[in-house]
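Asker: The following comprises the amino acid sequence and a computationally predicted model.
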Amino acid sequence: MSAPENEHAGPRVDEPTGTSTMGHEWDGIEELNTPLPTWWLYTFYACIVFAIGYCVVYPAIPGIKEGSHGTFGWTSRGQLASEMDAAKAARAPVLAALDATPIEDLPKNPELLAKAVAGGKAAFKVNCVPCHGSGAAGSIGYPNLNDDDWLWGGTLTDIQTTLEHGIRQPGDAATRTSMMPSFGRDGILKPADVQDVVSYVRQISGQEPGNASAQRGAALFAANCVACHNPDGKGNRMFGAPNLTDKVWLYGGSRTAITETVTNAHAGVMPAWGNRLSPATIKMLAAYVHSLGGGEAFAATAAPAADAAAQTATSTGQ
């Protein structure tokens, strides 16, 4: 780098542009002294003033333990808390009405029922979607809540009790419990006998024609299965025993799937939500599940008081 030829004459003016130079030269390239536009400078200064004002008014400067609070006292957390309180206050009348209304009386109040269904839909997305899916269609081992096949009953009361106490939930004395024997694993039936029972089940569910294996399976079914599934194979809600004559299967209806079920059985667990969610939220969830298409009228399936606790759940399928 070389200095200008005449240091006392000041920066040289670039003849083509008429702009003075900065007095710097690199390999014959000189830097022109081109000032920033005035509007840009004013905008920059305004931003500085705004930033200083923002730091004074709002929390902006971090510290070791906490940041600055700002003279307005505003925080995003405080705003969120205020909005949450407002939403809670808006919901309070609906929640109070739900607390005061027995769930079997919800259909008598269509407006409250509609609000309960809407609230239950939101609660379902938060708590139930991981197992039952966003559309409540379920998957292998997780019941489809849209159909009308229920292990324990599909009235509002049934669904409410299942939500409160769950299925095979450890620590809940009122949980819905049923236990199918593992006929193959425990040696109750030989492998050939298991296949005969599978043939019979697939026959009564309309998946296979009758044959000699199914005939042998009918006798085995009568000796080992009718106590829970009933002689016609249509199940018993008192025991949570599924209907084996339809084509709705919780763990699959193929020969392989039914063989696995008869051999090793299944014992899925549904959480007891009674100690996690409020009673009003439980009612809203029950109303939403009941509204999906498979809900049953209370009068059609109401059980005697002594059996009501045993006939409750939201699980569907076999």
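Answerer: That came through fine.

Asker: all contacts plus neighbour counts: C-alpha atoms, from now on.
Answerer: Noted.

Asker: What residues does the closest residue to residue 129 other than its chain neighbours make contact with?
Answerer: Closest residue to residue 129 in three dimensions, ignoring its sequence neighbours and counting by CA to CA, 6 or more residues apart in numbering: residue 136, at 7.0 Å. By CA atoms under 8 Å, 6 or more residues apart in numbering, the residues touching residue 136 are 129, 144-146.

Asker: Secondary structure element holding residue 136?
Answerer: Residue 136 belongs to no helix or strand when assigned by DSSP states H and E.

Asker: Any figure for the gap between it and residue 142?
Answerer: Distance of residue 136 to residue 142, given as CA to CA, to the nearest Å: 9 Å.

Asker: can you check residue 131 too?
Answerer: 6 Å.

Asker: Would you map the helices across the stretch 1-150 of the chain?
Answerer: 38-57, 76-100, 110-127, 129-132 (DSSP state H, counting those that start in this stretch).

Asker: let's bring in a second one:
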Amino acid sequence: MSDEQIDHETGVGTTGHEWDGIKELNNPLPRWWLWTFYACIVWGIGYTIAYPAWPMISGATSGVLGFATRTEVAQDIAAHEAENADLVAALNAADLTDLPPTDDLHRYAVARGGAVFRAQCSQCHGQGAAGTTGFPNLLDNDWLWGGDQEAIAYSIRHGIRNDTDWDARYSQMPAYGEIFDDGEIAAVVEYVTSLGNTDFDASLAQAGEGLFMDNCAACHGNDAGGNRDLGAPNLADAIWLYGGDRAALTETVTNARFGVMPAWGQRLSEEDVRAVAVYVHALGGGE
């Protein structure tokens, strides 16, 4: 194929490229496009000089203007904290159980606590705080260690059964699979089932009652109503963290449960901990 040729129809030279008889004209680029292109090159060079741009081994060029988005964010956060300093101080000093819902401090705590909850707590307890299997529902009044604002704040601050905070809430149920045989486990499960269910084996439940009184009542109470000082749940209210059917109860009695909650006081500020407690309480659960 020859080099540049003249197209007879347009009088414009071709590039020498041809596809199925169609030749590519060697038209020059429009001047407006060229000047726009050159302007973009000049602008790009100026931008990389003025602002952080080129990656280096351990960082990037800082730019002659010294601009950094992190600095702007830090300034915005500092300004926000300064504006709310009085509310934060008041929240840290407040008796959480005595914050009227109409009070500005309560409204601030709910707004702040809601933001923290959605960012840090919703992964386990759900966006609406209704929980799921193994993660407590925070909307009801079933609280293992107390449901007023101060008790909730303590649980958030120190966590549950973790090994990073010496003040964490702690309870330990024995794995009765190492103590009872299968028949005894079935009897205890049937007795617990009978506490909130009309469909049960009465003779098996009666046998399980004696085992329950001898082994379980010390923590759960003779009426199975639980003990908050020990973190022992109420077994008679039909509210179950891991499920209340016979299979789930058998698993619980046999192997026990050991849910862990982080000590959020090691990750969140005290005002955030207290704000989340107020927010959770305001959802309608608690006491």
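Answerer: Arrived safely, thanks for sending. What you see is a predicted model, and the numbers here were worked out from it, not measured in a lab.

Asker: Stretch 135-152 of the second structure corresponds to what range in the first structure?
Answerer: Here stretch 135-152 of the second structure aligns to the first structure at residues 142-159, judged by TM-score structural alignment.

Asker: swap that for stretch 28-36 of the second structure, sorry
Answerer: Going by TM-score structural alignment: stretch 28-36 of the second structure matches residues 35-43.

Asker: from the chain's centre, how far out does stretch 134-150 of the first structure sit?
Answerer: 13 Å (CA atoms, centre = their mean, to the nearest Å).

Asker: first to last residue in it, what's the distance?
Answerer: 20 Å.

Asker: likewise stretch 132-147 of the first structure?
Answerer: Stretch 132-147 of the first structure end-to-end distance (CA to CA) = 13 Å.

Asker: Return the distance of it from the chain's centre.
Answerer: 11 Å.

Asker: Also stretch 81-101 of the first structure?
Answerer: Worked out by CA atoms, centre = their mean, stretch 81-101 of the first structure lies 22 Å from the chain centre.

Asker: Residue range in the second structure corresponding to it, please.
Answerer: Using TM-score structural alignment, stretch 81-101 of the first structure pairs with 74-94 in the second structure.

Asker: can you pull out the strands in the second structure?
Answerer: Along the second structure, counting by DSSP state E, strands occupy 14-19, 22-25.

Asker: Would you mind putting the ones you listed into CSV with mean neighbour count and distance to residue 112 of the second structure alongside?
Answerer: CSV is the format used below for those (neighbours: other CA atoms under 10 Å; distance: least, CA to CA, whole Å):
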stretch, mean neighbour count, distance to residue 112 of the second structure
strand 14-19, 14, 66
strand 22-25, 14, 65
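
Asker: wait, which of the ones you listed is closest to residue 216 of the second structure?
Answerer: strand 14-19 (88.0 Å; CA to CA).

Asker: Report all helices and strands that that closest one contacts.
Answerer: Judged by 3 or more CA pairs under 8 Å, 6 or more residues apart in numbering; DSSP states H and E, strand 14-19 of the second structure is in contact with strand 22-25.

Asker: Now tell me what touches the strand it packs on from outside.
Answerer: With CA under 8 Å, 6+ apart, strand 22-25 of the second structure has contacts from 7, 12-18.

Asker: change it to 10 Å
Answerer: 4-7, 10-18 (CA atoms under 10 Å, 6 or more residues apart in numbering).

Asker: Could you pull out the buried residues of stretch 279-287 of the second structure?
Answerer: Neighbour-count burial for stretch 279-287 of the second structure flags 279-282, 285-286 (criterion: 16 or more other CA atoms under 10 Å).

Asker: quick one: that stretch to chain centroid distance?
Answerer: 18 Å.

Asker: ends of that stretch, how far apart?
Answerer: Start-to-end, stretch 279-287 of the second structure (CA to CA) is 13 Å.

Asker: Give me the contact list for it.
Answerer: Around stretch 279-287 of the second structure, the neighbours that count as contacts under CA under 10 Å, 6+ apart are 97, 101, 106-117, 128-129, 137-143, 146-153, 273, 275-277.

Asker: switch to 6 Å and redo it
Answerer: Applying CA atoms under 6 Å, 6 or more residues apart in numbering, the set of residues contacting stretch 279-287 of the second structure from outside is 110, 113-114, 139-141, 147-148.
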